[in-house]
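[1] could you look at this predicted model? Sequence included:
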Amino acid sequence: MIKTKRVYEPKEETDGLRILVDRLWPRGIKKDKIDLWLKDIAPSDEIRKFYHESKDFEAFKKKYIEELKEKDTKELLELAKQNTITLLYASKEPQNNAVVLKEYLDWILEKQK
């Protein structure tokens, strides 16, 4: 099972493995609040800047999914098959890279059934 959660929300047992999927470490967060940091799975600076400037989530989503197709997601997929994982993000926006990543991983897992 894959979940998403803002990194500033309290840690819960139901989170399972807590994985930060942002390129930058969030301010004020101690390392013991996160189990794994996969900064390379985050959107490139180019796509991140595009989204911050345009606020076009659908275009951001398409660009990020194209990037994800080129990235190694095997580790995340294996973890999701074995455990509950929670993809952590710092953004205050409900539409963010973790949501896109979750949707992409869920799609791959569904295809593998």
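    Nice, thanks for sending it over. Numbering: from 1, shown residues only.
[2] going forward, measure contacts between C-alpha atoms and count neighbours the same way
    Noted.
[3] quick one: the strands in the protein, in order.
    Counting by DSSP state E, residue ranges of the strands within the chain are 2-6, 17-20, 36-37, 85-89.
[4] what about the residue positioned nearest the centre of the chain, distance to Lys113?
    Centre of the chain computed as the mean C-alpha position; nearest residue by CA atoms, centre = their mean is Ala98, 3.0 Å away. Taking CA to CA, to the nearest Å as the criterion, Ala98 is separated from Lys113 by 23 Å.
[5] another one to put next to it:
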Amino acid sequence: MIVCKRVYLPAMPEDGFRVLVDRLWPRGCSKAGLQLDAWLRELAPSNALRQAFAHDPEHFAEFRCAYRDELATLPTQWRPLLERARHGTLTLLYAAHDEQLNNARVLAEFLDEQLALPAPGDCAAEESR
């Protein structure tokens, strides 16, 4: 299961594996005080894409498409997250104010779609073709 959560909300046991998916460290959070299991800044949108979006809702559709294109080129970064999501809760942490129009939601959508695909080397999926 994949969940998105603002980094400023308290950590809960049901969060499972907590991953910060922003390129920049969140304002007001100390590195010692933030409870997370990983910071995957390489998986965040590129600086150019992040700056072009600027959290403007009018640019979200374009941002979403461009970010998904970037994600498609980074399978070694996101594939390990699929295993976490298959076997427990994966919580994607983000700092954006908008709880719907942000990179973590796009990443969660992308990962959910990858989870729906047959895993490489899945014999049952191969036989059903």
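    Received, thanks. Just so you know, these numbers come straight off a predicted model, no measurement behind them.
[6] which of the strands of structure 1 sits closest to Trp107 of structure 1?
    strand 2-6 (11.4 Å; CA to CA).
[7] distance from the closest one to the middle of the chain?
    Per CA atoms, centre = their mean, to the nearest Å, the displacement of strand 2-6 of structure 1 from the mean C-alpha position of its chain is 8 Å.
[8] packing partners for it?
    On a contact count with 3 or more CA pairs under 8 Å, 6 or more residues apart in numbering; DSSP states H and E, strand 2-6 of structure 1 meets strand 85-89, helix 97-111.
[9] name the stretch among those that sits most buried.
    Ranked by mean neighbour count, the helices and strands packed on strand 2-6 of structure 1 are led by strand 85-89 with a mean of 25 (mean count of other CA atoms under 10 Å).
[10] just the helices in structure 2 please.
    Along structure 2, the segments classed as helices by DSSP state H run 47-53, 60-72, 75-87, 103-116, 123-127.
[11] now these as JSON lines including distance to Leu34 of structure 2?
    What follows is those, written out as JSON lines (distance: least, CA to CA, whole Å):
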{"stretch": "helix 47-53", "distance to Leu34 of structure 2": "23"}
{"stretch": "helix 60-72", "distance to Leu34 of structure 2": "25"}
{"stretch": "helix 75-87", "distance to Leu34 of structure 2": "20"}
{"stretch": "helix 103-116", "distance to Leu34 of structure 2": "17"}
{"stretch": "helix 123-127", "distance to Leu34 of structure 2": "40"}
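[12] so for Glu14 of structure 2, which of these sits nearest?
    With CA to CA, the closest approach to Glu14 of structure 2 among the helices of structure 2 belongs to helix 75-87: 12.8 Å.
[13] what comes up buried for the closest one?
    Of all the residues in helix 75-87 of structure 2, those buried under the rule 16 or more other CA atoms under 10 Å are 78, 81-82, 84-85.
[14] for stretch 11-22 of structure 2, same thing?
    Of the residues in stretch 11-22 of structure 2, 11, 15-22 count as buried by neighbour count, 16+ other CA under 10 Å.
[15] just flag the most distant two among these.
    Gly16 and Asp22 (18.3 Å).
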